[in-house]
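Asks: Could you work out the structure for the sequence below:
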Amino acid sequence: MRLLYFGRLAEVAGTRGGEVELPAGVATVAAARDWIAAGNPALGEALASPTVRAVVDDEFAADDRSLKGATELAFIPPVSGG
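Replies: The predicted structure follows:
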């Protein structure tokens, strides 16, 4: 699966993402957040913000969204502009 981070999340992660093999028990967006947090607590804290949105295969997704068959999971923080 391709895992992507945008904005400040990429800064906290130290990467914009890449290919990962999710463990068998990671079946939802929420479980992916927990798995990421276990490996990088600072990133986990950033992903826990209620304003960070998950996108699964180009569609915004709730935390209970299944990752079965998904090819991409992205996390997007709020964006401001002017």
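
Asks: When you work out contacts or count neighbours from here on, use the C-alpha atoms and nothing else.
Replies: Will do.

Asks: where along this protein do the strands fall?
Replies: For the chain, applying DSSP state E gives strands covering 2-5, 17-19, 53-56, 59-61, 72-76.

Asks: Let me see the ranges of the helices in the chain.
Replies: 8-13, 29-39, 41-47 (DSSP state H).

Asks: Can you tell me which helices and strands the shortest one packs against?
Replies: Where contact means 3 or more CA pairs under 8 Å, 6 or more residues apart in numbering; DSSP states H and E, helix 8-13 is packed against helix 41-47.

Asks: Could you also give me the structure for this next sequence, so I can compare it with the first?
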Amino acid sequence: MFLMGISSNCSDTSSSTKRGKKRARVRAHFAINGASLCRETCQLFFDVKRAVLYALIQTVNRVIVHRERTGTEGENLNTH
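Replies: Okay, the predicted model is just below:
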């Protein structure tokens, strides 16, 4: 119930700011079971600090970028 209240509070995940300007950085989008959530709700759900959540995001982004650059499908990728 508590998470439902928080998730309804932070449903704004638009690509523009409240003044109508385009965001300088792309926002990270979080989803649990297909439901879109904000960063605060995701932190509460997984019970992690902000630094831990950002470290996880950076790790995921590094792996995705590495796989896109290689262009080799079906081969073992070195993620070090």
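
Asks: what's the TM-score here?
Replies: TM-score for the superposed chains, counting by TM-score structural alignment, normalised by the length of structure 2: 0.27, backed by 37 aligned residues with a CA RMSD of 4.2 Å.

Asks: Nearest approach to Arg2 of structure 1 belongs to which of the helices of structure 1?
Replies: Nearest of those to Arg2 of structure 1, taken as CA to CA: helix 29-39 at 12.3 Å.

Asks: counting contacts, what elements does that closest one pack onto?
Replies: By 3+ CA pairs under 8 Å, 6+ apart, helix 29-39 of structure 1 packs against helix 41-47.

Asks: export the strands of structure 1 to a markdown table and tack on mean neighbour count?
Replies: Formatted as a markdown table, the strands of structure 1 follow (neighbours: other CA atoms under 10 Å):
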| stretch | mean neighbour count |
| --- | --- |
| strand 2-5 | 19 |
| strand 17-19 | 13 |
| strand 53-56 | 20 |
| strand 59-61 | 14 |
| strand 72-76 | 20 |
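
Asks: To Ile36 of structure 1, which of the ones you listed lies closest?
Replies: Of all the strands of structure 1, it is strand 2-5 that lies closest to Ile36 of structure 1, at 10.3 Å by CA to CA.

Asks: thinking again about what came up before, nearest to Glu11 of structure 1, out of the strands of structure 1?
Replies: By CA to CA (comparing all of the strands of structure 1), the closest turns out to be strand 2-5, at 8.6 Å.

Asks: For structure 2, which segments are assigned as strands?
Replies: 30-32, 35-37.
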